[in-house]
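> Predicted model and sequence below, questions to follow.
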Amino acid sequence: MPSDLPKYVKRVPRGDRVHLYFRFRGCYTPLPGDPQSAEFFEAYAQALAGTEKPKGGKRCADGSVDALIRDYKASPEFTGLAAKTQRDYGRELDHLGGALGRFPARSIRRSAIVKMRNKISASRGTRSADFFVSVAARCFRIGLDLDYVDTNPAEKIDRINDAEAFKRWPVEARAAFEASSPPPHLMTAYMIALYTAQSLGDVLRLARTVYDGRGFQARRKKTKRSGYIPAFSVLRSYLDKLPKDGVLFVTRPDGTRWTERAFSEEFRAWLDKLGLDELHFHGLRKSTSAALAEAGASPHEIAAITLHATIEMVEHYTREADQKRMAESAIAKLEVAHRRARKKSSGVLPLKNKAR
């Protein structure tokens, strides 16, 4: 049965009333209730114009998602990010603007973000999908401050990527890698990452001039945090045996600098050759963070090494170690209670009161 409403207009019953919405690409824009009124046709024409690409370049309508993205990119929260992070965020913002940019930011619902996440997951994987949601949430968070939106439609959307995507390196895997005689640049980067918990980009940028023989005056490019990181004794012994030529610790065989992509490809190939296909370079950072937690280091102490921007991120890396420590503590307390109960009675495990 043909609809008596214009294109894209839908009736949505809510309680005893029926509301009219302009629905396009998962976004609902409310329209005046009387489809014969001048106000309705004016609002409809404005919404319909939003479905057409403007000629002669992109135009940001007031209050639109495109305008929000523009203002977010001009904010200190965005411009203060490292250049690479800005490029990574920019790609996700292009996806957001390409799908929803012409619509009023206030009309965007959580369902529209989830549908975009699911589509990205199918084409680019779950990690990319979660990253898109994270960037969208940051953008709409600025929208709250700038009065583009009243609520953040991308806030608290569940992650769909496996939290263990970057697994810790087991002792056996580390032993296998070290025994495989990897090329010097792979081994040096591995040792620095394992004993300083720095990310690949920061390891590749690490210069000899910031090492005083006892530790590093390091700087994390992503968060722009810097600090002194003492070198573990095993790492000091390794670095002392390296040739002292070159500005950087990790270089190509011809002395030139590695790009992250090229180094990652070679490191990945070496791991695959050893059958360590489930491990990644970034897992070394997680391994060290977890080892510090298991050794009893506090989150603030760990952050002083990893140079994380927030304690929440440290907790993300050390959650497994914390869970293990708390579980062992809980069972230890149960063992003590059990021994006490055996001294007093027949040895029934004190999980509940005995019947009288």
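Perfect, thanks for sending it. Residues are numbered from 1 along each chain as shown.

> going forward, measure contacts and count neighbours with C-alpha atoms only.
OK.

> chain center to the helix or strand R23 falls within: distance?
Assigned by DSSP states H and E, R23 belongs to strand 17-24. Offset of strand 17-24 from its chain centre (Cα atoms, centre = their mean, to the nearest Å): 36 Å.

> Of all the residues in that strand, which ones are buried?
Buried residues in strand 17-24, counting neighbours by 16 or more other Cα atoms under 10 Å, are found at 20-24.

> Kindly report the same for stretch 63-75.
63-69, 72-73.

> and what of stretch 21-37?
Result for stretch 21-37 [16+ other Cα under 10 Å]: buried residues 21-24, 26-32, 35.

> Just put those residues in CSV and tack on distance to S199.
Shown next, in CSV, are those (distance: Cα to Cα, whole Å):
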residue, distance to S199
Y21, 48
F22, 46
R23, 44
F24, 42
G26, 38
C27, 39
Y28, 42
T29, 44
P30, 47
L31, 50
P32, 53
P35, 58
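
> Taking those, tell me the two that lie furthest apart.
G26 and P35 (21.2 Å; Cα to Cα).

> all strands of this protein, in order?
9-14, 17-24, 27-31, 215-220, 225-230 (DSSP state E).

> chain center to the first one, what's the gap?
When you say that, I think you mean strand 9-14. 37 Å.

> tell me the angle of it relative to strand 17-24?
Strand 9-14 and strand 17-24 are oriented at 140 degrees to each other (axes from the mean of the first three to the mean of the last three Cα atoms, to 10 degrees).

> And here is the other one:
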Amino acid sequence: MIKTRLRYCVFDPDRRGNPRYYVRKPGSKKIRIREAFEDREGNIRPEFMKAYFAALESLSGIPRPLQPPPREKTFDWLVDQYYKSSRFKGFDPATQADKRSVLNRFCETAGNLPYALFRTKDVEASQDKRRATPAAADKLVKYLRALFAWAIKSGHAKSNPAVGVEKIHETVGWHTWSLAEIAVYRQHHEVGTKARLALEIFLNVGARISDVARIGRQHEVDGRLRFVAWKGRGKKKTRRTIDIPISADLAVSVAATSTGDLTYLVAESGQPFTINGLGNKMRDWCDAAGLHHCSAHGLRKASAVAMAESGVTAPELCAVFGWGKLETAEIYIREANATRMSANAFARLEEYRNRKSISPSVTKTKSETIRKKNRD
């Protein structure tokens, strides 16, 4: 073997004189370089040097840096395309801002990675890394699932690695207002106040807070309220028109309260509430009544429970609350039926106990009467 001008590189031709080059370090096995050493002018070929440095890195135990993928194959590019899509632009500004916040933070560490190589185990690892904030971890999975669903439809991806990833945040759901809590709120906030009007809209319309912030006199049609639900309005498939009668309680409250021109509820500035602003104000009104565990969404649930307990059918519930699936309505109906059946069961048990507690009267049987007459 003959040493070359390159450190650890040796020339070791075979028995026929054909050139062979190796990189050899003491205590390590040698690595052959199969690229040609020189060109016709006697210059060392770049391909040879590339293989030479790769062999050195391999023998030193230092991993060779990977060539970064083209930008159009990275998460940074995919997320940028998503933001420019009509799908993303169809979301309301609050939803857009929330998605941007979550996906931008994800791209701070994963933005230069190739999204096509992302697998379910990678999604689960990203979720687990955020386990200290489980709700945020699950939201990331939800938004990645939506991102890849759009990417598949747009031809940028072939599979969705976020599908099938289970939640790690167990939610107990919003507290459903009881009749007693509704009475407490009404007693504290009298008819004529914005706080009382808000409750009557939530309770008698069963609307989401995104709709309550927008509902106003322009939606009144022949004694009814008719409006397009804010959620899902961007697509024909999910667009829901709500058309319900104005209840007596709501009519009284609207007539007694100073309202805005376009919306029933307005802020101190006279402008309509934003969705977040109304949510914060409702929080203040509940706290003022001592109902710290109650919320605006809990009133929507209370309205659904009351209708289900009154015998309203699943399609009727969907028409009122704008649900697209009967399964959602059937949840409330099953709960109402369970409550009704348990009440019936205990009523029957109490009736049975009352019958058992009554002492049977001692009466003479027919045979005893006949025997007495015979003796006489």
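That came through fine. Here the structure is a predicted model, which means the values were calculated and not measured.

> so what does the strand holding R23 of structure 1 touch, helix or strand wise?
strand 9-14, strand 27-31 (3 or more Cα pairs under 8 Å, 6 or more residues apart in numbering; DSSP states H and E).

> Make a markdown table out of those strands and add distance to A297 of structure 1.
Formatted as a markdown table, those follow (distance: least, Cα to Cα, whole Å):
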| stretch | distance to A297 of structure 1 |
| --- | --- |
| strand 9-14 | 54 |
| strand 27-31 | 48 |
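
> of these, which approaches S180 of structure 1 most closely?
So among those, strand 27-31 is nearest, using Cα to Cα, at 54.6 Å.

> Tell me the counterpart residues of that closest one in structure 2, please.
Mapped onto structure 2 using TM-score structural alignment, strand 27-31 of structure 1 spans no residues at all.

> Name all residues that make contact with the closest residue to V254 of structure 2 other than its chain neighbours.
Nearest non-adjacent residue to V254 of structure 2, counting by Cα to Cα, 6 or more residues apart in numbering: L197, 6.6 Å away. By Cα atoms under 8 Å, 6 or more residues apart in numbering, the contact set of L197 of structure 2 is 191, 250, 253-254, 257, 265.

> Could you identify the residue of structure 1 that aligns with L197 of structure 2?
By TM-score structural alignment, L197 of structure 2 lines up with T188.

> Report the separation between that match and D277 of structure 1.
20 Å (Cα to Cα, to the nearest Å).

> go on, F232 of structure 1?
From F232 of structure 1 to D277 of structure 1 the distance is 28 Å (Cα to Cα).

> circling back: return the distance of the residue nearest to V254 of structure 2 relative to I275 of structure 2.
For L197 of structure 2, the distance to I275 of structure 2 - Cα to Cα - is 16 Å.

> that older thread, quick one: closest of the strands of structure 1 to A197 of structure 1.
A197 of structure 1 lies closest, by Cα to Cα, to one member of the strands of structure 1: strand 225-230, at 9.7 Å.

> mind checking how far that closest one is from the chain centre?
Centroid separation for strand 225-230 of structure 1 versus its chain: 22 Å, with Cα atoms, centre = their mean.

> Can you show me the helices along the stretch 201-350 of structure 2?
For the stretch 201-350 of structure 2, the helices defined by DSSP state H, counting those that start in this stretch occupy 209-212, 248-256, 275-288, 296-309, 314-321, 326-357.

> what's the closest of those helices to V10 of structure 2?
helix 275-288 (72.0 Å).

> who touches the closest one?
Looking at helix 275-288 of structure 2 with Cα under 8 Å, 6+ apart, the contacting residues turn out to be 185, 195, 198, 209-210, 213, 292, 294-296.

> change it to 10 Å
94, 181, 184-185, 188-189, 194-196, 198-199, 208-214, 265-267, 272-274, 290-297 (Cα atoms under 10 Å, 6 or more residues apart in numbering).

> Check the offset of that helix from the chain's centre.
Per Cα atoms, centre = their mean, the centroid offset for helix 275-288 of structure 2 relative to its chain is 22 Å.

> Over to stretch 326-339 of structure 1?
With Cα atoms, centre = their mean, you get 35 Å for stretch 326-339 of structure 1.

> Then stretch 335-355 of structure 2?
That offset, for stretch 335-355 of structure 2, works out to 38 Å (Cα atoms, centre = their mean).

> buried set for that stretch?
Neighbour count says stretch 335-355 of structure 2 has A336 buried, by 16+ other Cα under 10 Å.

> And stretch 214-228 of structure 2, by the same measure?
Those would be 214-216, 219-220, 225-228, for stretch 214-228 of structure 2 by 16+ other Cα under 10 Å.

> ok, and what's touching it?
201, 205, 207, 209, 211, 229-230, 239-247, 251, 254, 259-266, 272-275, 322.

> Run through the residues that contact the aligned partner of K231 of structure 2 in structure 1.
Mapped onto structure 1 by TM-score structural alignment, K231 of structure 2 lines up with K222. Applying Cα under 10 Å, 6+ apart to K222 of structure 1 gives the contacts 80-86, 199, 201-202, 307-309.

> try it again with 7 Å
81-82, 85 (Cα atoms under 7 Å, 6 or more residues apart in numbering).

> measure it to S75 of structure 1 for me?
Taking Cα to Cα, one finds K222 of structure 1 at 17 Å from S75 of structure 1.

> do the same with E178 of structure 1
On the measure of Cα to Cα, E178 of structure 1 and S75 of structure 1 end up 45 Å apart.

> and if you look at G50 of structure 1?
Relative to S75 of structure 1, and taking Cα to Cα, G50 of structure 1 is found at 25 Å.

> What about Q187 of structure 2, how many residues nearby?
12 (other Cα atoms under 10 Å).

> do the same with T133 of structure 2
The burial count for T133 of structure 2: 13, using other Cα under 10 Å.

> separation between it and K139 of structure 2?
As judged by Cα to Cα, T133 of structure 2 and K139 of structure 2 stand 10 Å apart.
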